[in-house]
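Q: This is a predicted model, with the sequence first.
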Amino acid sequence: MPNIQKPSFMKTQRFFLLLLCISMFGIKNYAQTEKLNQTDANGKRHGKWMKKFEGTNQKRYEGTFEHGKEVGVFKFYKEGNYNQPVATKEYNTKNDSILVTYYTNNEAIVSQGNMVNKKREGTWRYYHKGGEKLMMIENYKNDKLHGNKKTFLPDGMLAQEENYKNGKLDGTEIVYLKDKQILQYYTYKNGKLNGLTKIYDKSGNILSEGNYKEDEKDGIWKFYDDGKVVQTIKYPLPKTPLKVKKKQTD
């Protein structure tokens, strides 16, 4: 019978090493042919772009353009911080909304939300130090607070809840203790106190309640001690007449 030799392990290893070298050469060759900061026939930025801080070799931003329009994720760097971007912008191909994320030098998220035409729009989230625990949720319309706003303590407890309209407080503002126990309750209209206000102590006992009108106390206010009314005052308080000094005669 003919002597059939099986391929040795060394030959197989050399074969795969050759394939790896060919692949690496192809990747290197592609990287060398990909040019930065190019424009299309109409002079619009196209392809991968990267700019550096003036007079330095450090990146200022990097991202990809498609015939003058940003696509995908752009990374922005702070001078002196070489590796970690301080902000990223993720462009949406379906609309003009951009997802913006801000970071600390340690890669933790500071805040994140959408922008349209360089203005905040929709829900924005802010984080406590470390970037994991939620600190605040805000809602925006045309770069102004609009809708509900919530503030959280590091343990996740809801500490405050406010409502806005066109950048001004409008609706209720509530300050909480543990387990959503109300400490302070206010009512606003167009940025001013208008409506019911209630103040409680840390045990949940009411201390005072009444109404405001244009930032001034209005109507009957009740003041409590141990859950019982101990004083009522009607606002506005009567104005004290000015005393006119008599002119001295010689």
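A: Done, it's in. Numbering: from 1, shown residues only.

Q: can we go C-alpha only for contacts and neighbour counts from here?
A: Fine.

Q: show me what contacts the nearest residue to K133 once chain neighbours are set aside?
A: Excluding its sequence neighbours, the residue lying closest to K133 (Cα to Cα, 6 or more residues apart in numbering) is Y127, at 5.7 Å. Shown in contact with Y127 (Cα atoms under 8 Å, 6 or more residues apart in numbering): 109-111, 133-136.

Q: Take this one as well and set it beside the first:
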Amino acid sequence: MLNVFFVNAQTEFNKLDANGKKDGVWKGVYESKRPRYEGTFSHGKETGIFKFFDDTKKGDVIATRDFTANDGSSYTIFYDQNKNIVSEGKEIGKDREGEWKYYHKASKILMTSETYKKGKLHGLRTVYYPNNQVAEEMTYVNGLKEGNYKKIGQNGTIQEQSVFKNNEYEGDAVFYDSDGVVASKGKFVKGKKAGMWQFYTKGKLTKEVNMSDPKSAYKANSKPKNE
């Protein structure tokens, strides 16, 4: 009787329906034979919540995928081994979609907020310091940086204001020192500094360099001089 029960129990998962599609509870394993995932299929379609485990004796849950929306999407949450949420967001298939959130280590404090479209960054990406203050803001289009970029120091001072096009610096850019005072400014063309750039020390203009002809350096209030 015990042997019969054991055989029946073994066949209660990893079944296929008449069309050869996964149906009912399925359990996957690592090469080590430890559990890798567990979830329920309905005629080939994931339903409910799937759990994914790490390859250790303890078998901590490292991710869950919630398919209860029943629209082909899942809400996915990744965990560290102390059950803290690392990141979370929506997936359609294997592609991220919409807002994804990432958290500072072992914390509920938001570290990064990103927006995806068909698996690619698309929209505003914001990075935060542990005190919830904004550290960076950048917009993406189809996975590429596009538009204004801003970087802010922990003391709240602006560190960089620039513009991107097709994932490269393009146009005016200003870089600041740790006190929020201009350190350098100029233009970029296709990711490279071009034209006249100005360099400052403690807010005072000290040098101008034609980045299109880097051998020519101009000290402030002086005539051009070849270096």
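A: Received it, and whenever you're ready, just let me know what you need. Since this is a predicted model, take the numbers as computed values, not measurements.

Q: what's the TM-score here?
A: After superposition, the two chains reach a TM-score (TM-score structural alignment, normalised by the length of the second structure) of 0.79; 207 aligned residues with a Cα RMSD of 2.6 Å.

Q: And the residue nearest to K133 of the first structure, what's its match in the second structure?
A: Superposed on the second structure with TM-score structural alignment, Y127 of the first structure falls opposite Y103.

Q: could you measure that match against I109 of the second structure, distance?
A: 6 Å (Cα to Cα, to the nearest Å).

Q: Contacts for stretch 81-88 of the first structure next, please.
A: 58-59, 73-78, 100-107.

Q: what's the neighbour count on the aligned residue in the second structure for K150 of the first structure?
A: Per TM-score structural alignment, the equivalent position to K150 of the first structure in the second structure is T126. T126 of the second structure has 19 neighbouring residues, counting by other Cα atoms under 10 Å.

Q: Confirm for me that T126 of the second structure is in contact with T112.
A: Yes. Between T126 of the second structure and T112 there is a contact at 5.6 Å, judged by Cα atoms under 8 Å.

Q: can you give me the helices in the first structure?
A: In the first structure, the helices defined using DSSP state H lie at 9-33.

Q: Provide a list of residues in contact with K94 of the second structure.
A: With the criterion set at Cα under 8 Å, 6+ apart, K94 of the second structure makes contact with G119.

Q: ok, 6 Å please
A: With contacts defined as Cα atoms under 6 Å, 6 or more residues apart in numbering, K94 of the second structure has no neighbours.

Q: before we move on, what about S208 of the first structure?
A: Neighbours of S208 of the first structure in contact, by Cα under 6 Å, 6+ apart: 198-199, 222-224.

Q: will you turn those into a markdown table that also has neighbour count and distance to N92 of the first structure?
A: Formatted as a markdown table, those follow (neighbours: other Cα atoms under 10 Å; distance: Cα to Cα, whole Å):
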| residue | neighbour count | distance to N92 of the first structure |
| --- | --- | --- |
| K198 | 19 | 45 |
| I199 | 18 | 46 |
| K222 | 18 | 55 |
| F223 | 17 | 55 |
| Y224 | 16 | 56 |
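
Q: Dump the residues you listed into CSV; add distance to F65 of the first structure as well.
A: Output for these, formatted as CSV (distance: Cα to Cα, whole Å):
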residue, distance to F65 of the first structure
K198, 55
I199, 56
K222, 64
F223, 65
Y224, 66
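
Q: Next, give me the two most distant ones among the contacts of stretch 81-88 of the first structure.
A: Between all members of these, the longest pairwise span (Cα to Cα) is found for Q58 and V100 and amounts to 21.9 Å.

Q: So which bit of the first structure is stretch 161-180 of the second structure matched to?
A: Going by TM-score structural alignment: stretch 161-180 of the second structure matches residues 185-204.

Q: Quick one: distance of that stretch to the chain centre.
A: For stretch 185-204 of the first structure, the separation from the chain centroid amounts to 26 Å (computed by Cα atoms, centre = their mean, to the nearest Å).

Q: What lies in contact with it?
A: 168-174, 183-184, 206-215.

Q: Stretch 107-126 of the second structure too?
A: Here stretch 107-126 of the second structure has contacts from 95-104, 127-128, 136-143, using Cα under 6 Å, 6+ apart.

Q: and N82 of the second structure, how many neighbours?
A: N82 of the second structure, neighbours per other Cα under 10 Å, totals 10.

Q: what does M196 of the second structure give?
A: Count around M196 of the second structure with other Cα under 10 Å applied: 17.

Q: and what of E91 of the second structure?
A: For E91 of the second structure, using other Cα under 10 Å, the count is 24.

Q: Same check on V4 of the second structure?
A: Neighbours of V4 of the second structure under the rule other Cα under 10 Å: 9.

Q: Against F13 of the second structure, how distant is it?
A: 16 Å.

Q: Then G143 of the second structure?
A: Relative to F13 of the second structure, G143 of the second structure is positioned 40 Å away (criterion: Cα to Cα).

Q: Then D66 of the second structure?
A: 19 Å.

Q: Give me the more crowded residue out of those two.
A: D66 (20 against 17).

Q: Now check that one against the first structure: what is it aligned to?
A: Checking TM-score structural alignment: D66 of the second structure goes with E90.

Q: Now its match. Nearest residue, chain neighbours left out?
A: V73 (4.3 Å).

Q: What about the one you found, how many residues nearby?
A: 16.

Q: which one in the second structure is aligned with it?
A: V73 of the first structure maps onto I49 in the second structure, by TM-score structural alignment.

Q: do you know how far its match is from K22 of the second structure?
A: Here I49 of the second structure is placed at a distance of 15 Å from K22 of the second structure (Cα to Cα).

Q: Next: K207 of the second structure.
A: Relative to K22 of the second structure, and taking Cα to Cα, K207 of the second structure is found at 69 Å.
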